[in-house]
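Peer 1: Give the three-dimensional model of this entry:
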Amino acid sequence: MAARKRNPNGAGSIWQRKDGRWEGRVYVPQPDGTRKRKTIYGVTWEDCDEKRQELVRRDRQGIPTPTRSAKLSEWLPYWLEEYIKPQRKRTTYAKYEMHVRLYLVPQLGTRRLETLSTANVRRMVSAVTEQASAATAKESHRVLRTALTAACREELITRNVAQLVPAPRELRPWTLDESLAFLEAARPDPLYPAFVLAIALGLRRGEILGLHWQDVDFERRTLTVRRQLQRGTKELYVDTTKNRRARTVPLPLMCVAPLRWQRLRQAGQRAVAGTDWHDGDYVFTTRTGRPVEPRNLYRSFGRIAVAAGLPRVRLHDTRHGCASLLFAAGVAPRTVMEILGHSQIAVTMNVYTHVNDNHRREAMSHMDRLFKRRK
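Peer 2: Now for the predicted structure:
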């Protein structure tokens, strides 16, 4: 048989074994950035060479090919650095990294991608729910599902087992009465206007703290959301909104008076601070004009809710409550989507709307009215 041409450097090599089969070896990139030698086999030289060419193609495209199934403790950090960090916002990377570090690696890190089962994922969800909350477990489940989807695209696994496990149900958002009770309890707090915006407009925490006075138009009664204030590892920074678009929201009357009060209060603080005042035009500031720390807004929210004896929810859950109340009032889905700043209406409909018993009773009361007209 004619001698086979020698493959170029880096393209691997193929030879015939004593048992008649063909064997090849190619150095391939690993998920952790190293390179290891992978062995392939074929009944004929052509079979083995086809497998070799596929490995070389993946190598040239920068696709890792683990010599054995990578552990979750190897794949998840690699996925964060190579997929999330270059393409997503800093806040998204920080949130995903936190879930990987605190929940996913401790619970699933020793499991390999190919052997990860639905039972493993269910146990992780239960453990995180017990350790933190249902909302945290739901987010960890979403991070894992996204990471495994990337592994499927890279052909490291054939199925995403996280998609087969339902995410835990979150705590329900506050009802209208509970929201009113919170606002009444929060009235003496300096951040009361911020809480009004969260409940009435469904603004995100970063959007509230990123507001400038130039974004508030009292004459037209509108508020324009242009940016977010976020906390990085070492600093506060300004970022675009989540969907990278500005939106203008009409201000209900319940928001106007608190914002006017905030402006008067801030003017008094500016006079007291004098030359120590940091003029950044932020609506919500400390006594010296510096932006409010996002964590401090969340802590004040939780403290007031506990003192008022209300069910435990996150500040972000006020967005869910706002959406549900708007839908209950008959507001069109497209309008709710624009108010909340979603890029897709499916997010508004599937994630941010909740139906409680009062909504169901009100809906079914329409049946009484319809059938009474028949009599």
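Peer 1: From here on, just use CA atoms for contacts and neighbour counts.
Peer 2: Fine.
Peer 1: for the stretch 101-250 of the chain, what spans make up the strands?
Peer 2: Taking DSSP state E, counting those that start in this stretch, the strands of the stretch 101-250 of the chain run over residues 216-217, 222-225, 227-231, 236-240, 247-250.
Peer 1: wait, what's in contact with the residue nearest the centre of the chain?
Peer 2: Closest residue to the average C-alpha location of the chain: Thr92 at 6.0 Å, with CA atoms, centre = their mean. Contacts for Thr92 (CA atoms under 8 Å, 6 or more residues apart in numbering) come out as Ile84.
Peer 1: swap the cut-off to 10 Å and go again
Peer 2: Residues near Thr92 by CA atoms under 10 Å, 6 or more residues apart in numbering: 84-85, 98, 242.
Peer 1: in the host helix or strand of it, what's buried?
Peer 2: Thr92 belongs to helix 90-99 when assigned by DSSP states H and E. Neighbour-count burial for helix 90-99 flags 90-91, 93-94, 96-97, 99 (criterion: 16 or more other CA atoms under 10 Å).
Peer 1: ok, so of the residues you listed, who is nearest Val216?
Peer 2: Checking those against Val216 by CA to CA gives Thr91 as the nearest, at 25.3 Å.
Peer 1: Would you agree that closest one is in contact with Gly232?
Peer 2: Yes: counting by CA atoms under 10 Å, Thr91 does reach Gly232; the two are 7.4 Å apart.
Peer 1: Spatially nearest residue to His278 (excluding sequence neighbours)?
Peer 2: Nearest non-adjacent residue to His278, counting by CA to CA, 6 or more residues apart in numbering: Gly289, 4.8 Å away.
Peer 1: any idea how far the one you found lies from Arg220?
Peer 2: In this view, Gly289 and Arg220 are 26 Å apart by CA to CA, to the nearest Å.
Peer 1: Sequence B follows; please return its structure for comparison with A:
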Amino acid sequence: MPGYVEDRWWTKRPDPATGKKRKTALYGKGKRYKVTGIPGVRARSFDAKGDADKWKARAQAQSLAGEFVDPRAGKVLLREYVESDWWPALTADPATLETIRGRVWTHVLPHLGELPIREIKVATLRIWLKTLEGKIGPGTANAVWAYLSNILECAVDDEKITRNPCKAKTISPPKVPERKARAWSRQQVAAVQAALPERFRIMVDLGVGAGLRQGEVLGLSVDDIDFQAGFLRVRRQVKKVGGALIFALPKGGKTRSVPLPGYLARQLKAHLGAFPPRDSTLPWGDPAIPETERQAKERAPQTHRLVVTSTRGHVIRRDSWNLRSWKPALAAAGVINDGAVVVRPHRTRPGGRKVLQFESSREHGFHSLRHTFASVQLDARESIVSVSNWLGHANPSITLRIYAHMMPEADGRGRAAMDLWFEGNPKKISPDSPSGPIGLAPGDLDDIPVEVSVAPQRTPTLAKASR
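Peer 2: So this is what the prediction gives:
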């Protein structure tokens, strides 16, 4: 097998005159034994012959298997690797990249950035994880952990380290507590809607009547409404990237059509009559200045007649609208507590600026209207595939995971079906079903006590959701 250990201090061949080895020009300088000659493996020196032999054997085996990783490559600092290798190659939509950058540069690099990648061990991650969980919520901590794991996995692929310590068996990412989607009652929906300014009340109708996300409501155009066919076409959303608003495809890059109920159609016509749509122009996909002709074409501004605009006819900024309209409406309806006046620093006001601050209401966000839409559809026993398509989920399994607890109970019908099967009543069961229990004769089950309870009948309601 190729590879050998070279003594850097003494010549390989003895002096012909004396028969003894001679000192080389490197005698006494640096490490004495150098392992070299292994294909694809950079030479490495050691002080002791035994260490050189052990490393040579391991390097030869790894080289033969195509798995050799030079440990010296792991000397690069985590910050350097992220900035020079990982981040420049990362691809995602601008809003996602902004989120990732904020979390990595805030929660990963300040703690681990000055460590060489090869020195990031499981013990190091345990301490970092404990610090992380003390500062941020489990959901954010779980996402930050995933970003670090991806960085280290890329370092493995780039042959900087041999394994990803995030995948060790003795450590695991923070667990995200299960949060079941909760729908609102008809009374809650009506109360919140009534507390909103009149021009924004249609947003509630679109959320609860068509299951649109907030950004999709803000990006809905008059041209997306087909009153005659009875459909809404969800083709864009309004997003904020680095402080700038853009038009973009709906979440997941997936457009869809949603049935337009008669009530919602009437509400839309009334809203458009009271608040005529306004043309709004925004860049598409990315607010950054294009660097190529292709980018210029892809990011070309688009103009749409939006159904909902601000009082001045501008595109609505979600964060401002939530603070100034949505949360006050939630407080007025008794969904959250009243806001408190706080003073925040302001660059032009020496004494600061007084603002109304509300409690965190993640579970009572605009998404609650979407949950209510799903609740109504599932309670009416609408197909899970249809509901998934209307919500714009990638596949029905996602819909089931989020809304399974909202689906009507099926155990009562299942027990009744089994009773009919045991009775062998051909008029009440499918002709393809076996005519009776195999291997049992009539009367064989008479002595076995059976306790049966039948689930009460349910009628569709606007919102039935439990935690």
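Peer 1: And the TM-score between these chains?
Peer 2: Here the superposed chains carry a TM-score of 0.67, computed using TM-score structural alignment, normalised by the length of structure 1; 331 aligned residues with a CA RMSD of 4.6 Å.
Peer 1: what does the residue nearest to His278 of structure 1 align to in structure 2?
Peer 2: Using TM-score structural alignment, the partner of Gly289 of structure 1 in structure 2 is Gly313.
Peer 1: That match in helix, strand or coil?
Peer 2: Under DSSP: H, G, I helix; E, B strand; the rest coil, Gly313 of structure 2 falls in the coil class.
Peer 1: Then Val41 of structure 2?
Peer 2: Classification of Val41 of structure 2 using three-state DSSP returns coil.
Peer 1: can I assume the residue nearest to His278 of structure 1 is in contact with Ala273?
Peer 2: Yes: using CA under 10 Å, Gly289 of structure 1 makes contact with Ala273 at a distance of 8.5 Å.
Peer 1: For those two, indicate the residue with more neighbours.
Peer 2: Higher neighbour count among Gly289 of structure 1 and Ala273: Gly289, with 21 against 14, using other CA atoms under 10 Å.
Peer 1: Surely the match of Gly289 of structure 1 and Thr281 touch.
Peer 2: No: using CA under 10 Å, Gly313 of structure 2 is not in contact with Thr281; the gap is 11.5 Å.
Peer 1: joint contacts of the two?
Peer 2: Leu306.
Peer 1: contacting residues for the residue mapped onto Leu229 of structure 1 from structure 2?
Peer 2: Under the alignment (TM-score structural alignment), Leu229 of structure 1 pairs with Val238 in structure 2. Shown in contact with Val238 of structure 2 (CA under 10 Å, 6+ apart): 214-220, 245-250, 282, 284-285, 315-318.
Peer 1: which of these map to contacts in structure 1?
Peer 2: Of the contacts of Val238 of structure 2, the ones still in contact in structure 1 (both residues aligned by TM-score structural alignment, their matches' CA atoms under 10 Å) are 214-220, 245-250, 315-318.
Peer 1: Any quick ChimeraX command for the buried ones out of those?
Peer 2: Applying 16+ other CA under 10 Å to the kept ones among the contacts of Val238 of structure 2 leaves a buried subset, and the ChimeraX line that selects it is:
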select :214,215,216,217,218,219,220,245,246,247,248,249,250,315,316,317,318
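Peer 1: The counterpart of Ser257 of structure 2 in structure 1 and Leu340 of structure 1, how far apart?
Peer 2: In structure 1, Ser257 of structure 2 lines up with Thr248, judged by TM-score structural alignment. If you measure Thr248 of structure 1 against Leu340 of structure 1 using CA to CA, the figure is 10 Å.
Peer 1: One more: Tyr192 of structure 1?
Peer 2: Here Tyr192 of structure 1 is placed at a distance of 20 Å from Leu340 of structure 1 (CA to CA).
Peer 1: which residues in the stretch 151-300 of structure 1 form helices?
Peer 2: 176-186, 192-201, 205-209, 253-273, 294-307 (DSSP state H, counting those that start in this stretch).
Peer 1: Quick one: closest of the ones you listed to Leu55 of structure 1.
Peer 2: Smallest distance to Leu55 of structure 1 across the helices of the stretch 151-300 of structure 1 (CA to CA): 44.9 Å, for helix 205-209.
Peer 1: Can you give the distance of the closest one from its chain's centre?
Peer 2: 16 Å (CA atoms, centre = their mean, to the nearest Å).
Peer 1: quick check: that helix aligns to which part of structure 2?
Peer 2: Using TM-score structural alignment, helix 205-209 of structure 1 pairs with 214-218 in structure 2.
Peer 1: What about the residue mapped onto Gly302 of structure 1 from structure 2, how many residues nearby?
Peer 2: Aligned against structure 2 by TM-score structural alignment, Gly302 of structure 1 finds its counterpart in Lys327. Neighbours of Lys327 of structure 2 under the rule other CA under 10 Å: 29.
Peer 1: same deal with Trp15 of structure 1?
Peer 2: Here the number of neighbours of Trp15 of structure 1 (other CA under 10 Å) works out to 15.
Peer 1: tell me the contacts of it?
Peer 2: Per CA under 10 Å, 6+ apart, neighbours of Trp15 of structure 1: 4, 21-25, 41, 45, 48.
Peer 1: Can you tell me which of the contacts of Thr92 of structure 1 are buried?
Peer 2: If we count by 16+ other CA under 10 Å, the contacts of Thr92 of structure 1 have these buried: 84-85, 242.
Peer 1: Format the residues you listed as a markdown table; extra columns: distance to Ala162 of structure 1.
Peer 2: Formatted as a markdown table, those follow (distance: CA to CA, whole Å):
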| residue | distance to Ala162 of structure 1 |
| --- | --- |
| Ile84 | 18 |
| Lys85 | 22 |
| Lys242 | 25 |
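Peer 1: Can you tell me which of those residues is closest to Thr335 of structure 1?
Peer 2: The closest of the buried ones among the contacts of Thr92 of structure 1 to Thr335 of structure 1 turns out to be Lys242 (CA to CA; 17.7 Å).
Peer 1: The closest one contacts Arg205, doesn't it?
Peer 2: No: the criterion here is CA under 10 Å, and Lys242 of structure 1 misses it with Arg205 at 11.6 Å.
Peer 1: Next, show the common contact partners of these two.
Peer 2: Both Lys242 of structure 1 and Arg205 are in contact with Gln228, where contact means CA under 10 Å, 6+ apart.
Peer 1: residue in structure 1 matching Leu272 of structure 2?
Peer 2: In structure 1, the residue matched to Leu272 of structure 2 (TM-score structural alignment) is Arg263.
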